[in-house]
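Chemist: Sequence first, predicted coordinates after that:
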Amino acid sequence: MTIKYIQGGVTSPKGFTSSGIHCGIKKNKNKKDLALIISEKECNAAAVYTKNQVKGAPLLVTKDHLKNNTAKAIIINSGNANTCTGDTGLANARKMCEFVANSLNYNTEDVIVASTGVIGVQLDIDKIKDSIPTLVGSLSENGYLASTEAIMTTDTFEKTLALELELSGKKVTIGAMAKGSGMIHPNMATMLSFITTDINISPTLLDKALKASVNISYNRISVDGDTSTNDMVTILANGLAENNLIDEENEDYLLFLEALKTITISLAKMIAKDGEGATKLIECTVLNAKSEEEGELLSKSVISSSLVKAAIFGSDANWGRILCALGYSGIDFDPLKVDLTFGSSVGDIKVCENGSPLNFSEEIAKNILLEKEIQILVDMKAGSNTVTCWGCDLTYDYVKINGDYRS
């Protein structure tokens, strides 16, 4: 059995249910703002957190609760980040875990917490407390869409996926949901993502697989250059697939890692495509880099460039901006060896060879760049490493959205 996508999300693996409701944090009563994911069995758990020095209270509480590498539930609110809220914010993050634990007869340390939304505003914890009975009562194997909707802020569509694979004769399922549209910049990873799986795997290898998948997916996207304060990726594995325990890096581990990378890359591309105000997904692939690290820094520099993003918005084949972005990446390379090619679903066109302009058709180039998904191929001719990062164009609407974000 190969890896295959199925319809679903965080409730697709055995033993998981979820819910999503409106509790009143968001003013719009039609928008859900509180989500819950639970497992019927204790899970091995791992997480990766933002590297921003300013971290939201939920991240600090989650880190503390995951010291034993286990968890059974995740509660998430949107509309308020619970960041820069002092001791009150920490107390509120802990209370969110306590509310769930008391309702489900779990240990408080078995519940982890996440928040997203406006920074610097105290969370109305009473609204969450009063909504816990409804939240718990709404738990369902079909709740993945409701919980995905409840974690959205400026997202324009739900980001939810599930896939299946076979390990030691057993069907293993991975489900995931994510949110992210603004404050997206590589550095782990300025968004929220919650992954569930019924795989039977040791905590050490679960943590290793999560970090490896994050490094080549969520850490390779950028929307606006802002690394957020609250963002993290978590994974819960409850073992109900009953595959042979994975406690060494064998063939089963490698297949699981491939599946995990597949789902996180797909979600990362969704986030980049859904950048605030964005109209186009930008995929920059650096070919023949000296090392993977250098390739990543070069590619990130291109997708993070405001001038490159603006040019793609305008369908302008202004390739000099790309070479410029490569030049300030901090990587030492020979500009006179670089080739640049633009591509999309309608074709591709090389615009630069060995650092010099080619006599290309501006009309053909514009038609290529008018598409919704744009590829930028950069051949460094310096090694044998290939790295891809994802971003989006920069539009007028980005400023509009962020100019009145709190209103």
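Modeler: Thanks, I have the structure now.

Chemist: From here on, just use CA atoms for contacts and neighbour counts.
Modeler: OK.

Chemist: so where do the helices sit in the stretch 51-200 of the chain?
Modeler: Per DSSP state H, counting those that start in this stretch, the stretch 51-200 of the chain has helices spanning 57-65, 86-104, 125-137, 144-150. These are given in chain order.

Chemist: Can you say which of the ones you listed is packed in most?
Modeler: Of all those, helix 144-150 has the most neighbours on average by mean count of other C-alpha atoms under 10 Å, namely a mean of 26.

Chemist: is it possible to export the helices of the stretch 51-200 of the chain to TSV including distance to C284?
Modeler: Formatted as TSV, the entries for those read as follows, by distance: least, C-alpha to C-alpha, whole Å:
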stretch	distance to C284
helix 57-65	31
helix 86-104	38
helix 125-137	41
helix 144-150	28
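
Chemist: Minimum distance to A162: which of those helices has it?
Modeler: Comparison of those against A162 by C-alpha to C-alpha identifies helix 144-150 as nearest, at 10.3 Å.

Chemist: same for that closest one, what does it pack against?
Modeler: Based on contacts counted as 3 or more C-alpha pairs under 8 Å, 6 or more residues apart in numbering; DSSP states H and E, the elements that helix 144-150 packs against are strand 16-21, strand 34-49, strand 159-167, strand 170-179.

Chemist: Let me have the ones you listed in TSV, adding distance to D126 as columns.
Modeler: Output for the helices and strands packed on helix 144-150, formatted as TSV (distance: least, C-alpha to C-alpha, whole Å):
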stretch	distance to D126
strand 16-21	15
strand 34-49	13
strand 159-167	29
strand 170-179	25
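
Chemist: Can you say which of those strands is nearest to A212?
Modeler: Counting by C-alpha to C-alpha, A212 lies closest to strand 34-49 out of the helices and strands packed on helix 144-150; the figure is 10.6 Å.

Chemist: Could you pull out the buried residues of the closest one?
Modeler: 34-39, 41-49 (16 or more other C-alpha atoms under 10 Å).

Chemist: Show me what that strand is packed against.
Modeler: Strand 34-49 makes packing contacts with strand 16-21, strand 70-80, helix 125-137, helix 144-150, helix 203-215, strand 232-237 when contacts are defined by 3+ C-alpha pairs under 8 Å, 6+ apart.

Chemist: 7 Å - rerun?
Modeler: Contact analysis of strand 34-49 by 3 or more C-alpha pairs under 7 Å, 6 or more residues apart in numbering; DSSP states H and E lists strand 16-21, strand 70-80, helix 144-150, helix 203-215, strand 232-237 as its packing neighbours.

Chemist: take the one below as the second:
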Amino acid sequence: MEPKRVKIIASAAVISLLILIIIFRIALGRSTAFYLFTGADCAVILAVVIWASFQYATVYSRTKASTNRTALEGEQLRLEYSFLRKVAGLPAKFRYEELEAATDNFKALLGRGSSASVFKGILDDGTPVAVKRIEGAEHGEREFRSEVAAIASVQHVNLVRLLGYCCVPGGGFKYLVYEFIHNGSLDSWIFPRRGGSFNGEGACLPWPLRYKIAIDVAKALAYLHHDCRSRILHLDVKPENILLDESFRARMSDFGLSKLMGRDESRVVTTVRGTRGYLAPEWLLENGISEKSDIYSYGMVLLEIFGGRRNVCLVGDGNNSQRKWSYFPRIVSEKVKEGKLMEVLDEKLKGGGVEEREVRALVNVALWCIQEKAKLRPSMARVVDMLEGRLLVDKPPETEMIIVDLLSIDDDNLTGAGGSRQMQSQPPTMSTYSCGMSVLSGR
């Protein structure tokens, strides 16, 4: 019975019995019959109250059980939805307070770029993560969300998984939460740090691992270019964005805000994004970019894997006036023509365990990838086939490398705060572009 109906019946019964007591009091006075009737009347009132209380208790228990059942079903639905999101690989939306707690108030800095910083953190469930804080204002919140949603659903064994994101209201920082990769980035394993040391207690990657990493990265880019619903351009392929897991499998990272291309688009025009030394010439010529721009950057990375050095660096002894910029791709091209390729192989690899056939294949693929004419560069799917030996690697055509020479020289990197020239420990390849193409145009 409904609570409202119980209340009406009980109230009507009690009021009626009280009226009868008043009537009998007037009619019978203080006689024995009146007291007998009053006692019986009060017993009936007590019975009505007990009945109403029982009805209320029954209805309350039913209502509480129904509420608990609804809450339980809601919790189950929430857990199932969360499980399905994880299975589908969709990004979770984190609260800022969660990321602040996970990173201990952003104290464990892993690295810093021109517009972002990366911090190590541990989520409540014990999952280690890398939290990237985007400090630039070039991406609006709507664009940020749409690109994250599109790219986070992309999963591949050679891509770092994007776990979630966070947008701070009021135009604050934006955050991307990635899985944490334990062995760090490729640059710390192939380029010596100050003092000649490497990552991993002085370890240096042997040739078989380097060749495997080259194939892993090619597979990741081939997947982004060919096997996604929309083609995804990474636009910042470099050793710093290639991470190595516990098995030294390469995992491409920092693709959360890459450029999306429709299948019907042959090229797109955008502002210059990427790192000097890895940028394809078409950035400067304002011809628009395509997946061929990633292929160019990949070729430059291959040469650095082969040589164990930056493609652009200062060489020579003495003061600044006696040192000059060295452009490694041109050196490699000349050594290939002379038949002396192994002379410029990374010195640390010359102790043995190097397959000369693989070295020549990798270098020839790299020289194909860095052709100044984009149409001459092979697709990443073809690159995978060549590196894995399913296709023969033809001799690449010669390229002038004139435009790249212009990118290689940056006098500003040699000038200190007071205008005096000073040596830099890092070559100009480490500077990152974030300006419009018209600024770089020579016309």
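Modeler: Received the coordinates, thanks. Quantities reported herein were computed from a predicted structural model and do not represent experimental measurements.

Chemist: TM value for the aligned chains?
Modeler: Structural agreement between the overlaid chains, expressed as a TM-score with TM-score structural alignment, normalised by the length of the first structure, amounts to 0.27; 193 aligned residues with a C-alpha RMSD of 7.3 Å.

Chemist: picking up where we left off before, A237 of the first structure is nearest to which of the helices and strands packed on helix 144-150 of the first structure?
Modeler: Each of these was checked against A237 of the first structure via C-alpha to C-alpha, and the shortest separation belongs to strand 34-49, namely 5.0 Å.

Chemist: that older thread, of the helices and strands packed on helix 144-150 of the first structure, which approaches M270 of the first structure most closely?
Modeler: Using C-alpha to C-alpha as the measure, strand 159-167 is the one of these that comes nearest M270 of the first structure, at 6.8 Å.

Chemist: quick check: angle from that closest one to strand 170-179?
Modeler: Using axes from the mean of the first three to the mean of the last three C-alpha atoms, to 10 degrees, one finds that strand 159-167 of the first structure and strand 170-179 are set 160 degrees apart in direction.

Chemist: Would you mind finding the longest helix in the second structure?
Modeler: For the second structure, the longest helix by residue count, based on DSSP state H, is helix 32-88.

Chemist: Could you identify the helix or strand that succeeds that helix?
Modeler: Using DSSP states H and E, the helix or strand that follows helix 32-88 of the second structure towards the C-terminus is strand 92-93.

Chemist: Tell me which other helices or strands that next one touches.
Modeler: With contacts taken as 3+ C-alpha pairs under 7 Å, 6+ apart, strand 92-93 of the second structure sits against strand 162-167.

Chemist: Go ahead and name everything in contact with the helix or strand following the strand it packs on.
Modeler: Stepping forward along the backbone from strand 162-167 of the second structure, the first helix or strand reached (DSSP H and E) is strand 174-179. Applying C-alpha atoms under 7 Å, 6 or more residues apart in numbering, the external contacts of strand 174-179 of the second structure come out as 128-134, 160-168.

Chemist: between the residues you listed, which has the most around it?
Modeler: Within those, V131 tops the neighbour count with 29 neighbours, counted by other C-alpha atoms under 10 Å.

Chemist: Please name the spatially closest residue to it (chain neighbours excluded).
Modeler: The spatial neighbour of V131 of the second structure that comes closest, neighbours along the chain excluded (C-alpha to C-alpha, 6 or more residues apart in numbering), is V177 at 4.6 Å.

Chemist: Please report how far R25 of the second structure lies from L18 of the second structure.
Modeler: In this structure, R25 of the second structure lies at 11 Å from L18 of the second structure, with C-alpha to C-alpha, to the nearest Å as the measure.

Chemist: out of those two, which sits in the more crowded spot?
Modeler: Set R25 of the second structure next to L18 and count neighbours by other C-alpha under 10 Å: R25 wins out with 17 against 14.

Chemist: residues in contact with the nearest residue to that one once chain neighbours are set aside?
Modeler: Take R25 of the second structure and drop its neighbours on the chain: the residue closest to it by C-alpha to C-alpha, 6+ apart is F34, 6.4 Å away. Counting by C-alpha under 7 Å, 6+ apart, F34 of the second structure makes contact with F24, R25, L28.

Chemist: and the last one, how many residues sit next to it?
Modeler: Applying other C-alpha under 10 Å, we find 12 residues neighbouring L28 of the second structure.

Chemist: so V111 of the first structure touches A71, yeah?
Modeler: Yes. Counting by C-alpha atoms under 7 Å, a contact exists between V111 of the first structure and A71, whose distance comes to 5.9 Å.

Chemist: So for those two, which residue has more residues nearby?
Modeler: When neighbours are counted by other C-alpha under 10 Å, A71 comes out ahead of the other of V111 of the first structure and A71, with 29 against 26.

Chemist: so that one makes contact with C43?
Modeler: Yes. Counting by C-alpha under 7 Å, a contact exists between A71 of the first structure and C43, whose distance comes to 5.4 Å.

Chemist: anything in contact with each of those two?
Modeler: By the contact definition C-alpha under 7 Å, 6+ apart, A71 of the first structure and C43 are jointly contacted by no residue.

Chemist: what's around L406 of the second structure, how many residues?
Modeler: L406 of the second structure sits with 11 neighbouring residues when counted by other C-alpha under 10 Å.

Chemist: any idea which helix or strand carries it?
Modeler: Secondary-structure assignment from DSSP H and E places L406 of the second structure in helix 402-408.

Chemist: Return the list of helices and strands in contact with that helix.
Modeler: Of the remaining helices and strands, none touches helix 402-408 of the second structure by 3+ C-alpha pairs under 7 Å, 6+ apart.

Chemist: Which is the succeeding secondary structure element to it?
Modeler: Next in sequence after helix 402-408 of the second structure, counting helices and strands by DSSP H and E, comes strand 432-433.

Chemist: Check which helices and strands that following strand is in contact with.
Modeler: strand 274-275.

Chemist: which helices and strands does the lengthiest helix in the first structure pack with?
Modeler: Scanning the first structure for the longest helix, with DSSP H as the assignment, gives helix 251-273. Secondary structure elements in contact with helix 251-273 of the first structure, counted by 3+ C-alpha pairs under 7 Å, 6+ apart, are strand 159-167, helix 203-215, strand 385-392.
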